[in-house]
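Asks: got a predicted structure here, sequence first:
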Amino acid sequence: MFINTQSDTDSFTEGEAQLPEAMAFWIEEPGVGVLRRQPVARAGDGDVLVRTSYTGISRGTESSVFLGRVPASEHDRMRAPFQEGDLPGPVKYGYLNVGVVEQGPAALRGRTVFTLFPHQSAFVVPADAVVPVPEGVPARRAVLAGAVETAVNVLWDAGPVIGDRVTIVGAGMIGCSIARLLQRIPGVDVVLVDVDASRREVADRLGVGFADAANAPGDRDLVINTSGSDAGLRLALESVVTDGEVIEASWYGDRPATLMLGADFHSRRLTIRSSQVGAVAARRRGTRTTRDRLMLALDLLHDDAFDALLTGHSSWRDLPAVMAALADGRSGDLCHTIDWEDAA
């Protein structure tokens, strides 16, 4: 279910009513999305006012949030950096935002920046919360920074080396981002595995191999599961070499996963290790910050091949319907971007 509304500002105080307004997407309750007008705070010293150009939908996490499938135990850990409200709702949630700085320090004014801010047409944040998008990276492509940042962290956790045979199970936005970064390591054989045969075309554009689940190659030095399914994790365990390691990069929300830990799991001495973007991978935590990681991700987006992941695009007016379609599986987009250019 979705609702597309524009609420008024009658409840604002007289002082608040004089503030400029922005349009924002809120989850009223699980499965119900709305558009609200809300005031934008005045930019103070050390702040920036950003006018949003594009936001991106992080399909896996945002679908779980939209449908209310975040366990209560994870509500605090799953908070987005600039979230308003609390899970399961009403809540304003999201973290893939690219816009232009209209007010703030001279060095940032007029710059296109990436911010971990929800779906909203304009907003004010501290200046150190925005990261400039490098020259030559298109603004719409820059919404993929969150996905590429996750891919960087997964690969820091996984530690692939030259010549590895690597399988990524799940050709979604994260899996495809990991595959493209791996493709740039000399001698690495990369195969994306997915139940959706149409993902072969995306794999071709990324320059990596593709196999359906029934024909996934075996004896892989490293297998990374991004499918968000227990079937994908089982396939990963079947595909990895003896004494091998599977990196579990999916997040299941409140859904259980069933595995066969009998059979040859112990005799082959297999390992499952989690990877999560909330903290810098342990191998780099002493030398890199989360800002370093995000800046690296944005620089890696100079690669035109990432445009293959931008498979859907809509006006902000359609965001409630788009989010509902992504959450219930009616849309198969890898990364669906939202255009805010005329939302002033």
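Replies: That came through, no problem.
Asks: contacts, neighbours, all on C-alpha from now
Replies: Noted.
Asks: Ala197 is in contact with Asp212, correct?
Replies: Yes: taking CA atoms under 8 Å as the definition, Asp212 is a contact partner of Ala197 at 6.5 Å.
Asks: who has more neighbours out of the two?
Replies: Asp212 (17 against 12; other CA atoms under 10 Å).
Asks: tell me the contacts of the more buried one?
Replies: 193-197 (CA atoms under 8 Å, 6 or more residues apart in numbering).
Asks: these, buried ones only, as a PyMOL selection?
Replies: Restricted to buried positions by 16 or more other CA atoms under 10 Å, the PyMOL selection for the contacts of Asp212 reads:
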select buried, resi 193+194
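Asks: make CSV from the contacts of Asp212 and add distance to Ile27 and secondary structure to it.
Replies: Formatted as CSV, these follow (distance: CA to CA, whole Å; DSSP: H, G, I helix; E, B strand; the rest coil):
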residue, distance to Ile27, secondary structure
Val193, 33, strand
Asp194, 30, strand
Val195, 30, coil
Asp196, 29, coil
Ala197, 33, coil
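Asks: ok, second structure coming up, stack it against the first:
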Amino acid sequence: MLGCVIHGQGDLRVEDLAAPVAGPGEALVAVRYGGVCGSDLHYWRHGGVGDFRLREPMVLGHEVVGTVLSYGGGGSGLPAPGTAVAVHPATPCGECPECAAGRRNVCRDTRYLGSAARTPHVQGGFAAQVVVPAGQLRPLPAGLPLRRAALAEPLSVALHAVRRAGDIAGKHVLVTGAGPIGCLVVAAAKAAGAARVTVTDLLPRALEYAVAAGADAAVRADVPSSPDWPAEVDAAVEASGVAAGLDTCLRLVRRGGVVVQLGMLPPGQSLFAGNLVVSREIELRGAFRFDGEFDEALALLAEQPRLDRLISAVVPLGEAESAFALAADRAESCKVLLDFGDDT
């Protein structure tokens, strides 16, 4: 079977892989769509993401949906073969203090599809078939097509970030960065009852996608004189992964407000306006991945067909490098999907 493998910085290959076989407690899934994530792009362009560096070839991908083929044994009570499913990409250890405290998303020994956080790396889901723990399968709600369901993983990230901001019902929320995650934060914030969501970005096309996701105002980050720039917001989610975005959040959030750092900042130290955190008693919180939000994401996607607009392209697996190049071009694209279907 074919899979999409990263061998090092700039070295992305579509190559033959051994067909996997499900063992006890595992499921074999025929992958149909896989979303190209910002972390996949970082592995391709930089050989790593954040502090996680490639040390061996790795199948990329953790935003995957498809159809159940078989189980390695049993399967009682699980989605029947032929069922359309989304794959939850995380397998927490269930034993560390974080898991015991109900914070499985920051498990210190988790396994996450397509991640170089540990060695050997956890191979990802960008392959025609993939074996995963059977408990990671989620059948799609009625009416949710596989194509839109491919947004479940990044929407889960967005839902978790909004949850970290606290109760935002009736409040004004700022989102810095209108990439795929930032746009989905918009949708998550509106679903949580935010009265107004303002999004900033440098790229006009990205701001158009943010409006499609439900933003009330979309402003150029480099045009602070815009009349849509807020004087103050109740909460902010930094989704750009750059220090300038964090600075904007800290300067615009009200005293005693909450800033959630969601975007992964560059490796090493990052300067930020720490004195504002002190003098205004701003709560600065991190948001990393997700846990139970995955099921919420699938339900929300079933209710919101408008989120189809965030899928800017669907590209056959054989043209994976072109798909990655398109996904990296934020002036043109939002979410790009790889198509692993038979017609590729």
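Replies: It's in. Quick caveat, the model's predicted, so the values are computed rather than measured.
Asks: TM-score for this pair?
Replies: The TM-score (TM-score structural alignment, normalised by the length of structure 1) is 0.79; 296 aligned residues with a CA RMSD of 2.3 Å.
Asks: ok, the contacts of Asp212 of structure 1 in structure 2, which still hold?
Replies: Retained in structure 2 by both residues aligned by TM-score structural alignment, their matches' CA atoms under 8 Å are the following of those: 193-197.
Asks: any chance of those in CSV with distance to Ala171 of structure 1 as columns?
Replies: Putting the kept ones among the contacts of Asp212 of structure 1 into CSV (distance: CA to CA, whole Å) gives the following:
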residue, distance to Ala171 of structure 1
Val193, 7
Asp194, 6
Val195, 9
Asp196, 8
Ala197, 10
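Asks: contact partners of stretch 129-143 of structure 1?
Replies: Residues contacting stretch 129-143 of structure 1 (CA under 8 Å, 6+ apart): 53-56, 96-99, 108, 111-116, 295, 298-299, 301-302, 306-307, 310, 337.
Asks: make it 6 Å
Replies: Stretch 129-143 of structure 1 is contacted from outside by 56, 96, 112-115, 302, using CA atoms under 6 Å, 6 or more residues apart in numbering.
Asks: just stretch 276-289 of structure 2 next, same as before
Replies: Stretch 276-289 of structure 2 is contacted by residues 105, 157, 161, 255-262 when judged by CA under 6 Å, 6+ apart.
Asks: of those, buried ones?
Replies: Buried, going by 16+ other CA under 10 Å: 105, 157, 161, 255, 257-262, out of the contacts of stretch 276-289 of structure 2.
Asks: for structure 1, which helix is longest?
Replies: Scanning structure 1 for the longest helix, with DSSP state H as the assignment, gives helix 145-158.
Asks: for that helix, give me the average deviation versus structure 2.
Replies: Following superposition, helix 145-158 of structure 1 is found to deviate from structure 2 by 1.0 Å on average (mean CA distance after the TM-score superposition for structure 1).
Asks: let me see the contact set for Trp44 of structure 2.
Replies: Trp44 of structure 2 makes contact with 9-10, according to CA under 6 Å, 6+ apart.
Asks: after the host helix or strand of it, next one along is what?
Replies: Trp44 of structure 2 belongs to helix 38-46 when assigned by DSSP states H and E. Using DSSP H and E, the next helix or strand after helix 38-46 of structure 2 towards the C-terminus is strand 48-49.
Asks: what packs against that following strand?
Replies: helix 38-46 (3 or more CA pairs under 6 Å, 6 or more residues apart in numbering; DSSP states H and E).
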